[in-house]
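>>> From the sequence below, what's the structure:
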Amino acid sequence: MNKAKNVTISVYSILLFSIALYTLATLIYSLIPNIPVNKLFAMIVAFTILYLYIQRITLERIIILLFCLFFSIYTTIISEYSSDNINDLLWIVTTVLIIGIASDQKFRSGLEQAIKRNKKWMKMIIIVIELILLMAVITPSSYGNDVGWGKDASYFVGFATHSHTLASACCLLIVLIMTVYKDKKISLMEYAYYILPIYSILFSGARTFLISVLILIMINVYMKKNSKLMRNMTLLVILSSFIFALFNSSMISKFEFTSNNVYAKNMLDSITNGRSEFWKYDLDLFFNSNFFIQLFGRGFEYIYNYNYLKVGIKIWAHNDIINNLISIGLIGTLGYVYIWFKYINNFFKRPRIDFSKVQFIIFMLFTLYIVAPMLLNGLYQYQHYIFSSVLLGQLISQRD
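Below you'll find the model as predicted:
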């Protein structure tokens, strides 16, 4: 019996380390471009989750596995063999699998034990990542504007592939730091660790992640065992510093660029950086499709080609609901939404929690952490963010 328990804990340790090393590998990607180390750790995460499913089969898990299998086969058959289809398929399958199991009590227990046993090693990985970010910050080639966000603006990409990838990886890094320091009161040492990932997000130009980092800061403050006065003072200092840093970062250049976006036809288009324009086209496509396509979708690559035809950019919908309606239809979208709803709802219905005001605020912030990027940018395309949601959920579920 003890042997089986130890094996289970080692599996969760593998999962935890793979997520942490996935963050590290992403932030040094351009230093070793011919070796996709980050994809290796992403595969380890996926296979570890799959193993946990097989280890304890239930009816719900069978349904989730069949859901993933059906749409894997279906979208592969109706799509061309392209990286767009393959990538999105792998991302959404991994997302559905890990979120589908993340609310399981045994999963949480195993992950919590792995976190407690490996805090020392996790902290060492965090320090290495922080050093890499520091190197990137002082490296001139880590800044650029290959995405065309304004003429004179320069955005921080670090050693990652894209500013959005960098920002989502930094969100995961912040959650890893929160995980290591979760039992401690507010300290300068902990907040020193947050400086570089927050800087990276502010200078990345990825606006959606501003919401995410603010939510993480607020959750972290509310999670600490401090007096109300101390909590409010800390929030005031942090938010004031954040606003000051924001207005002195390249993120302001991104806001100026979006306000004059060439694809924007109205105020809403400007605010959403043109998203509302192709959202309209994409929804028209869905509602004008035949009944079968509305139910099962057109595959993951179709929307890239369709948006290129309509607005001149080969890009996904930047909204999980709209993107899934086109890609896997109404059935796939409802299944995807249900997986997330069940996961989030689990935090609100747990009977052992005395639902205090602070607890309610934390859970609402956590919900917004997931829903905001899901609707404003797209969620499952950023696996770092998915993993950060799982670890953050684990973190707040253990709060007394």
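>>> can we go C-alpha only for contacts and neighbour counts from here?
OK.
>>> Give the full set of residues in contact with K310.
When contacts are counted by C-alpha atoms under 8 Å, 6 or more residues apart in numbering, K310 touches 278, 281.
>>> quick check, it in a helix?
Yes: judged by DSSP: H, G, I helix; E, B strand; the rest coil, K310 forms part of a helix.
>>> any idea how far V137 is from it?
As judged by C-alpha to C-alpha, to the nearest Å, K310 and V137 stand 37 Å apart.
>>> Also this sequence, please, to line up against the first:
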Amino acid sequence: MKISVNIYKLLLILILLFVPINLLKDLFPIPLTLITGGIILILMIAILLTRLKKKQFILMILPIAIFALNFAFTDNISRHVRYFLNWYALLCTLLMCSDSDILKKFCNAYYKSERSIHRLTQLVALIFVVLLIMPAAYSGGWWGLSNGFTAFTVSHAVAASACGFLVYELIYLQNHQRKLPMLEGMLYVLLSVYVVFQTGARTYVISIAAIALIYLFDIIKSRKIRISIIVIGLIFVTVIFSKSAFIEKMAITESYQTVNNVSFLNAITSGRTLIWTVDFLSYIHSGLYTLFFGKGFAFSYEINRLKYFGLDIFSHNIFLETLLSEGFIGLAILLNLMIKMIKKFKIDKISLVASMMYVPLIGFLNGLFDSQIYCYSILILGIAFYNKINICSRYN
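Alright, predicted model coming up:
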């Protein structure tokens, strides 16, 4: 069965539309983020099923089988299903990023719809700007933040959406390396930095830095212009940092360290090192079945609720979360796909560093699959990398 290139265009538009849908989530009377994310995932699976060889097919089916088995052990079916779908979306994204033919078709679809996609990107940028000046878009954030930028969702979803928006601009800039598009690109990078700083979601600074790295060293060819942009960027970051939610987050971190008498490392990582220790020890002592198959995507919440100050939180680490949810088998599948993706886009040092920052490093520090838009942004970044090496044709 041959899939028309239209499905690739549809996916490109849907993933970009997912950004404002994510930002305005609480305004919709229906679960539009869930519906849109589900449609995107179904379309991705449809594309993959036409391409997969036997080994890849097994890699797609095995996690579903483990997920089904773990219904017997989960204490929260809704959470188990929801987070499995997010995690599975990540697997599908990594599979797509390792398939040159799929990426070529995405590139062709982008070239044919470049104007409309770019206009939509500009509209999304405008939505970010409007939300930033709306008092209603600010509310209490995680860890006691009094007034972080949450739009009409939660802070980490806003930060992930900023990444999803920014990666689209990379492809456009690769194809239009002129002064006006490059200026637009710089403004979008600064906008995304400002958004992330206002959310207080620190880990996503790494994601924005990875995209900015590509922008500076792949898009900007002039060394003088590059230095000028770096200077402007540093001044901008210095100014907004002093007035951002990051300052409050740092104060909360210091207070947390003092009150709870924990190490600086544990405080600066918002308790992650202690969470990882508790979760990993629980995993290795949880029996043979769990070692191989995990206990579902609600298991980490159960552990942390019982053993970590009663907090209903996940592991904040994609590798540990996969161990707990899908066991060693699930982790082996995830690592296999992630390594293949990294190898494919090891074009040069900049691409390697950026891809390592954007995927495994963020996965290690935060989790990746807790926000679907971030998973899908990895696919757009993969298309940008493929476009960079100029393998795909502009035409069928």
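>>> What's A298 of the second structure aligned with over in the first structure?
Alignment note: A298 of the second structure maps to E301 in the first structure; criterion TM-score structural alignment.
>>> Please apply the same query to S244 of the second structure.
Under the alignment (TM-score structural alignment), S244 of the second structure maps onto S249 of the first structure.
>>> quick one on the thing from earlier: nearest residue to the match of A298 of the second structure in space, ignoring adjacent ones along the chain?
In this structure, E301 of the first structure finds its nearest non-sequential neighbour in N85, 4.8 Å apart by C-alpha to C-alpha, 6 or more residues apart in numbering.
>>> residues in contact with the counterpart of the one you found in the second structure?
Correspondence of N85 of the first structure to the second structure, assessed by TM-score structural alignment: H80. Going by C-alpha under 8 Å, 6+ apart, H80 of the second structure touches 71, 74, 296-298.
>>> need the contact list for the match of A298 of the second structure.
Shown in contact with E301 of the first structure (C-alpha under 8 Å, 6+ apart): 79-80, 82, 84-85, 327.
>>> which of these lies closest to T58 of the first structure?
Taking C-alpha to C-alpha as the measure, T58 of the first structure lies nearest S327 of those, at 27.8 Å.
>>> on that earlier part again, please give the element, helix or strand, for the residue nearest to E301 of the first structure.
If you go by DSSP states H and E, N85 of the first structure is part of helix 83-102.
>>> mind listing what's buried in that helix?
Buried residues in helix 83-102 of the first structure, counting neighbours by 16 or more other C-alpha atoms under 10 Å, are found at 84-86, 88-102.
>>> which residue sits closest to the match of S244 of the second structure in space, ignoring its chain neighbours?
The shortest distance from S249 of the first structure to any non-neighbouring residue, by C-alpha to C-alpha, 6+ apart, is to F203 (5.6 Å).
>>> what about the closest residue to V193 of the second structure other than its chain neighbours, neighbour count?
Distance criterion C-alpha to C-alpha, 6+ apart; nearest residue to V193 of the second structure, sequence neighbours excluded, is I208 at 6.7 Å. Residue neighbour count, defined by other C-alpha atoms under 10 Å, stands at 25 for I208 of the second structure.
>>> Need the counterpart of I208 of the second structure in the first structure.
Matched by TM-score structural alignment, I208 of the second structure corresponds to V213 in the first structure.
>>> May I have the residues that are in contact with its match?
V213 of the first structure makes contacts with 171, 198, 201, as judged by C-alpha under 8 Å, 6+ apart.
>>> Considering those, which possesses the most neighbours?
I201 (31 neighbours).
>>> And that residue, how close does it get to T76 of the first structure?
Taking C-alpha to C-alpha, one finds I201 of the first structure at 35 Å from T76 of the first structure.
>>> Pretty sure L50 of the first structure sits against I99.
No: here L50 of the first structure does not reach I99: they are 12.0 Å apart, not a contact under C-alpha atoms under 8 Å.
>>> rewinding a little: out of the contacts of H80 of the second structure, which one sits closest to D370 of the second structure?
Distance to D370 of the second structure across these (C-alpha to C-alpha) is lowest for F297, with 11.1 Å.
>>> Surely the closest one touches F84?
Yes: between F297 of the second structure and F84 there is a contact at 6.3 Å, judged by C-alpha under 8 Å.
>>> hang on, the earlier thing: going by neighbour count, list what's buried in the helix or strand where the match of I208 of the second structure lies.
Following DSSP H and E, the helix or strand that holds V213 of the first structure is helix 208-223. Across helix 208-223 of the first structure, burial judged by 16+ other C-alpha under 10 Å covers 208-210, 212-223.
>>> Mean deviation, it versus the second structure?
Compared with the second structure after the fit, helix 208-223 of the first structure shows a mean deviation of 1.2 Å (mean C-alpha distance after the TM-score superposition for the first structure).
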